[in-house]
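In: structure, please.
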Amino acid sequence: MTFKVGDKVVYPMHGAGIIEAIEEREVLGQRQQYYIMKLPMGDMQVMIPLRSVEEVGLREVISPEEVNRVFDVLQGERTKMSQNWNRRYRANLEKIKSGDIFEVAEVVRNLALRDKEKGLSTGERRMLDSARQILISELVLAQGLPAGEVERRINEVLG
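Out: Sure, this is the predicted structure:
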């Protein structure tokens, strides 16, 4: 998949951003083309080699129509999760790594519900915060709303 400057894209595990440039750079003695992506959340810049776009799972931001599906997932029933902390953590990590916003929304919903009932370990709390940021970053670009507004809507839906 090829992207151009100005495209809104999602980099799994990092969140959504905008391709600001396509540049040739030399890294570790190798010259190659990179997408220069600006992540508005945390004001970061990421370089993604063009040849590894498929591998890393770079994809377009969801359409405004798909935003409603994300909120449906957030409002849905909790999915069955392992009682074993380690298994649950690994399963959730795989969902986040997939780069699929609906899977990320599921992780946010499940961990938020678990937090209300039993509280979360430090690791799961960090995972919830990270998954929320990834979710918010994509919804901000998909809807063109400020991060605070998107976060407020997510909090509303999660109760």
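In: C-alpha from now on. contacts and neighbour counts both.
Out: Noted.
In: in the chain, which spans are helices?
Out: 53-56, 64-75, 85-97, 101-118, 122-143, 147-158 (DSSP state H).
In: tell me what the fifth one is packed against?
Out: For helix 122-143, the packing partners by 3 or more Cα pairs under 8 Å, 6 or more residues apart in numbering; DSSP states H and E come out as strand 15-27, helix 64-75, helix 85-97, helix 101-118, helix 147-158.
In: mind listing what the most centrally placed residue in the chain touches?
Out: Nearest to the geometric centre of the chain sits Ile134, at 3.0 Å (Cα atoms, centre = their mean). Contact partners of Ile134, counting by Cα atoms under 8 Å, 6 or more residues apart in numbering, are 13-16, 104.
In: another for comparison:
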Amino acid sequence: MTKKKLDFRPNEFVVYPAHGVGQIVSVEEQEVAGITLELFVISFEKDKMTLRVPTHKATEIGMRALSSPDVITHAMKTLKGKAKVKRAMWSRRAQEYEQKINSGDLIAIAEVVRDLHRTDDQREQSYSERQLYEAALERLTREVAAVSGGDELAAAKQVGDVLDSRVAA
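Out: Presented below is the predicted three-dimensional model:
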């Protein structure tokens, strides 16, 4: 099993499925139970969190490079689509939304934002709905920002404009 081990480099932004966009600070070796492991040290500045991921497990657990601009465009198209709300019980839907958010798949995350987005004249969101919506929106916005060069406010405006344009249509 001697494939290219380091698909990622220090200072590079990556997407970790359960936490979103982080930046690789370094690659370090650490001894755990007598075994030397090579680890990516990933900083999630917004969450004030640092994660250490074994380099040989990174792709297996779904860590990936930032999306290409084409994927961002596709995600924005997804946001414009009509919300698809299943008639299943909320607990089941919430579970599905949670899985989509933690999949690290930007298109799936955009679907959650689209499906849970509410305009002012629509019914109130429940607390759990709002939590899922905000988590998905934050993941989407952070990745859009990282791909476009790091301005989160501009990315939030871009995403907001797309959602607003959907309402106007």
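In: circling back: got TSV for the helices and strands packed on helix 122-143 of structure 1, with distance to Gly6 of structure 1 and mean neighbour count too?
Out: Below are these laid out as TSV (distance: least, Cα to Cα, whole Å; neighbours: other Cα atoms under 10 Å):
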stretch	distance to Gly6 of structure 1	mean neighbour count
strand 15-27	5	18
helix 64-75	17	16
helix 85-97	24	16
helix 101-118	21	20
helix 147-158	19	15
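In: out of those, which gets nearest to Gly42 of structure 1?
Out: Taking Cα to Cα, strand 15-27 is the member of these nearest to Gly42 of structure 1, at 10.3 Å.
In: quick one: that closest one to structure 2 mean distance?
Out: Superposing on structure 2 places strand 15-27 of structure 1 at an average distance of 1.7 Å from its equivalents, by mean Cα distance after the TM-score superposition for structure 1.
In: picking up where we left off before, for Gln45 of structure 1, find the nearest of the helices and strands packed on helix 122-143 of structure 1.
Out: Going by Cα to Cα, the one of those nearest Gln45 of structure 1 is strand 15-27, 8.9 Å.
In: which helices and strands sit right next to that closest one?
Out: If you count contacts as 3+ Cα pairs under 8 Å, 6+ apart, strand 15-27 of structure 1 packs onto strand 8-11, strand 30-39, helix 122-143.
In: tell me the most buried of these?
Out: Highest mean neighbour count of these: strand 8-11, a mean of 23 (counted as mean count of other Cα atoms under 10 Å).
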